[in-house]
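*Asks:* when you get a sec, could you give me coordinates for this:
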Amino acid sequence: MTLFDLRLQEIHNKLRSKELSVSDLVDEAFGKINEREDRVKAYLTLDEEQARSTAKKLDDKLASNEPKGLLFGLPAGIKDNIVTEGLRTTCASQFLSNYNPIYDATVVTKLKQAESVTIGKLNMDEFAMGGSTENSSFYPTRNPWNLDYVPGGSSGGSAAAVAAGEAYFTLGSDTGGSIRQPASYCGVVGLKPTYGLVSRFGLVAFASSLDQIGPITKNVEDAAYVLQAIAGYDKMDSTSANIEIPDYISALTGDIRGLRIAVPKEYMGEGVDPAVKESVMASLRVLESLGAEWEEVSLPHTEYAVAAYYLLASSEASSNLARFDGVRYGVRADNPDNLLDLYHKSRSQGFGSEVKRRIMLGTYALSSGYYDAYYLKAQKVRTLIKRDFDEVFAKYDIIVGPTAPTTAFRIGSQVDNPLTMYLNDILTIPVSLAGVPALSVPCGFAEGLPVGLQIIGKPFDESTILRVAHAFEANTEHHKQRPNL
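*Replies:* Got it, this is the predicted structure:
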């Protein structure tokens, strides 16, 4: 048992009673990093000096009666596509290997206001494009449950750091499943909030209509606390939703009697590993025993989701990544012949193969003569997928299914087959296209690797999915198991 196995409330009680200091928590994080990081490789940049300085200031505050922040003293890791003032932010790309931002993302400002301690920046697939963290231009992250396997992606570093005990909680970003899928692979809790609930200001954009920041934690209660700290309207983000933020923590009542659950047959069909399916069925039996009822439903346009997503996301990526030209920031090619040559060489040298693939696909889909045939048609499919969810949510409270069709796969086994890699997100992508919230919670193991249960809610109804996940967690033991490192 480590300090990070304690619930947030337990840690705060120990801090108040002086059994524990913030410096002890930071020592725990860096102790685990020193012991495990050479094998896991979750971090790209560590900020030990600043972390210890912040811990000392918070320890001084412990002696006073001043009010304490919601995440007081908790060591946190930040995905490396969320900008941090004065702390290198690379998006795991050679293009930004020398980029030190001059401002904080809104979520980072909110974490500082909640008085958490930033440990460092976490590895990811380059510009969040990938599902295994093998597309990082620095090195792949490894799954703490089996170091020969991927941790998922693109927030693979964020999930692996929590699973390995190298941070109390982390922030990731989710475009098509990049919080939920690695959370499933690493046996932790990952929450993708409703699009617009958490500010995207300071998140380096991949696909602006899909990107959303969310927490990765060891348990559901901690996810509620982190979401409480980072949610809310931000005038700096034009897509931020100006709504009242409920009390997510008080929603964790454990009572789900009478709850109506929809289970899409498309999420339990061909391609879903039998062991994963069995874990999900066992989870439904647990929810049933707590008074919920479930029925099979259909989300008929699910089969078109992956194709629509990769057209839309790649199109938005080709537009968003046009700013990386070797002129304003980031790496610049040496000795170009002219301005066009500078663009060409800088982008050729700075971007990895997956990023180039998606820029090319997106530019093609947006080009004259193909826009209507591809991009516009994909937008229409997105509307149909959103309509599927609306129709189901008219009758049911939540949707439940597997987070990913399989458990984690071996490093190197799929990296040369982009299509197979893209299909790993088949169960998370529809949720992102519809803009609704979803959470992955550990629900079992298959051949020693974790399985995730995906709980999907109505727009801005994070309270219900947190309540259901918390009730499930309270009646199972999966989330208490830890990898043997």
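*Asks:* going forward, measure contacts and count neighbours with C-alpha atoms only.
*Replies:* Will do.
*Asks:* tell me where the stretch 201-350 of the chain has strands.
*Replies:* With DSSP state E, counting those that start in this stretch, the ranges of strands along the stretch 201-350 of the chain come out as 212-217, 260-264, 293-297.
*Asks:* ok, which of those strands comes nearest Ser315?
*Replies:* Taking Cα to Cα as the criterion, Ser315 comes closest to strand 212-217 out of the strands of the stretch 201-350 of the chain, the separation being 17.4 Å.
*Asks:* show me what that closest one is packed up against.
*Replies:* Under the contact criterion of 3 or more Cα pairs under 8 Å, 6 or more residues apart in numbering; DSSP states H and E, strand 212-217 touches helix 156-163, strand 169-174, strand 189-192, helix 220-230.
*Asks:* okay, those in a markdown table with mean neighbour count next?
*Replies:* Putting those into a markdown table (neighbours: other Cα atoms under 10 Å) gives the following:
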| stretch | mean neighbour count |
| --- | --- |
| helix 156-163 | 35 |
| strand 169-174 | 30 |
| strand 189-192 | 34 |
| helix 220-230 | 23 |
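*Asks:* next, the second sequence, to be compared with the first:
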Amino acid sequence: MAGVRAGFSTDLGGRLNVEPEVRAVVDATATVFTDLGATVDDACIDLLDAAEVFFTQRAYDFAAWYGPSLHARPESFRDFVAWNIEVGLGLTVDDLLSKDAARVRLAVAVDDFFTDHDALVTATSQVLPFDASWDYPRSINGVPQEDYLDWMRAATLISSTGCPAVSVPAGFARPAGVPDAPELPVGIQIIGAPGRDVEVLRVAHAVEAATGHGRRHPDL
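*Replies:* Model prediction:
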């Protein structure tokens, strides 16, 4: 990985609320990059417009795909899915125009970042794996999650960029206050410039080979 220039931002420039156990594992992975010869700094894509792009586009797509079905069979949809469809049905022309302008600004920010970086590294998920019976975590670090999408911003903000991204095992951590709990997996997300999918996979392979975290769980 010699010569790779990586921005390392576990919380995407303060835009993510990340559990301390996850942050500790992700932050520690920066050393893996430097040990492999990469140059690491704390730079991040300017994601100011990413949330608007994702939220509006997703709502529009949900309305286009599922709007008629929601009206015909509302009982078939879970509340948070129905909510997202309804948001899309309520979008105005001004909302769509604003989203398109935000997408252009975001594309410029992506280009600016990858002018002098080869990769951006962040958390894959802001939380440790949670009970499968939950719809989603209702709070992170005591901060209520306003909707189903709020807890997955590590993924949604990057989705807005159109950049290739891959998740790689980064280590393991126990939930806070549960010393006897098994260690749970934590991942890092490696993002590259649009069209640089192969380079992203090469970086991911180098990290996984160096750590060996993808081969076995410490409690097995």
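*Asks:* thinking again about what came up before, make JSON lines from the strands of the stretch 201-350 of structure 1 and add mean neighbour count and distance to Ile385 of structure 1 to it.
*Replies:* Below are these laid out as JSON lines (neighbours: other Cα atoms under 10 Å; distance: least, Cα to Cα, whole Å):
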{"stretch": "strand 212-217", "mean neighbour count": "29", "distance to Ile385 of structure 1": "19"}
{"stretch": "strand 260-264", "mean neighbour count": "21", "distance to Ile385 of structure 1": "13"}
{"stretch": "strand 293-297", "mean neighbour count": "16", "distance to Ile385 of structure 1": "14"}
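*Asks:* turn the ones you listed into TSV, columns for distance to Gly31 of structure 1.
*Replies:* Formatted as TSV, the strands of the stretch 201-350 of structure 1 follow (distance: least, Cα to Cα, whole Å):
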stretch	distance to Gly31 of structure 1
strand 212-217	19
strand 260-264	43
strand 293-297	45
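*Asks:* can you map out the helices along structure 2?
*Replies:* With DSSP state H applied, structure 2 shows helices at 20-28, 30-35, 50-72, 79-89, 93-113, 153-159, 197-211, listed in chain order.
*Asks:* superpose on structure 1 and give me the mean offset of the shortest one.
*Replies:* On the superposed models, the aligned residues of structure 1 are on average 0.9 Å from helix 30-35 of structure 2, with distances taken as mean Cα distance after the TM-score superposition for structure 1.
*Asks:* so which of the helices of structure 2 is nearest Gln145 of structure 2?
*Replies:* Checking the helices of structure 2 against Gln145 of structure 2 by Cα to Cα gives helix 153-159 as the closest, at 10.8 Å.
*Asks:* surely Pro75 of structure 1 is in contact with Glu28?
*Replies:* No: applying Cα atoms under 8 Å, one finds Pro75 of structure 1 not in contact with Glu28, separated by 9.1 Å.
*Asks:* please say which of the two ends up with more neighbours.
*Replies:* Pro75 (28 against 20; other Cα atoms under 10 Å).
*Asks:* what's stretch 185-198 of structure 1 aligned against in structure 2?
*Replies:* Alignment note (TM-score structural alignment): stretch 185-198 of structure 1 is unmatched in structure 2.
*Asks:* okay, now whatever residue of structure 2 lines up with Tyr422 of structure 1: neighbour count?
*Replies:* Alignment note (TM-score structural alignment): Tyr422 of structure 1 maps to Leu149 of structure 2. Residues within reach of Leu149 of structure 2, counting by other Cα under 10 Å, total 14.
*Asks:* which residues touch the residue nearest to Leu149 of structure 2 when sequence neighbours are not counted?
*Replies:* On the basis of Cα to Cα, 6 or more residues apart in numbering, the spatially nearest residue to Leu149 of structure 2 that is not a chain neighbour turns out to be Thr156, at 7.9 Å. The contact partners of Thr156 of structure 2, by Cα atoms under 8 Å, 6 or more residues apart in numbering, come to Ala51, Phe54, Leu149.
*Asks:* any chance of the helices and strands packed on strand 212-217 of structure 1 in CSV, with distance to Leu340 of structure 1 too?
*Replies:* Converted to CSV, those look like this (distance: least, Cα to Cα, whole Å):
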stretch, distance to Leu340 of structure 1
helix 156-163, 35
strand 169-174, 33
strand 189-192, 39
helix 220-230, 41
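*Asks:* what's the closest of these to Leu321 of structure 1?
*Replies:* strand 169-174 (17.0 Å).
*Asks:* which residue numbers in structure 2 does that closest one align to?
*Replies:* Under TM-score structural alignment, strand 169-174 of structure 1 has no counterpart anywhere in structure 2.
*Asks:* against which helices or strands is that strand packed?
*Replies:* Going by 3+ Cα pairs under 8 Å, 6+ apart, strand 169-174 of structure 1 lies up against strand 75-79, helix 156-163, strand 212-217.
*Asks:* between the first one and helix 156-163, how big is the angle?
*Replies:* Angle, strand 75-79 of structure 1 to helix 156-163, by axes from the mean of the first three to the mean of the last three Cα atoms, to 10 degrees: 160 degrees.
*Asks:* Provide the aligned range in structure 2 for strand 75-79 of structure 1.
*Replies:* Across structure 2, nothing matches strand 75-79 of structure 1 (TM-score structural alignment).
*Asks:* can you pull the buried residues of the helix or strand that that strand is followed by?
*Replies:* For strand 75-79 of structure 1, the succeeding helix or strand toward the C-terminus, using DSSP states H and E, is helix 106-113. By neighbour count with 16 or more other Cα atoms under 10 Å, helix 106-113 of structure 1 contains the buried residues Thr106, Val107, Val108, Lys110, Leu111, Lys112, Gln113.
*Asks:* same deal with stretch 139-149 of structure 2?
*Replies:* Across stretch 139-149 of structure 2, burial judged by 16+ other Cα under 10 Å covers Ile140, Gln145.
*Asks:* mind checking the end-to-end distance for it?
*Replies:* Start-to-end span of stretch 139-149 of structure 2 (Cα to Cα, to the nearest Å) is 12 Å.
*Asks:* alignment lookup: Phe409 of structure 1 to structure 2.
*Replies:* In structure 2, Phe409 of structure 1 lands on Phe130 (TM-score structural alignment).
*Asks:* list the residues that contact that match.
*Replies:* Taking Cα under 8 Å, 6+ apart, one finds Pro137 in contact with Phe130 of structure 2.
*Asks:* distance of it relative to Ile140 of structure 2?
*Replies:* From Phe130 of structure 2 to Ile140 of structure 2 the distance is 12 Å (Cα to Cα).
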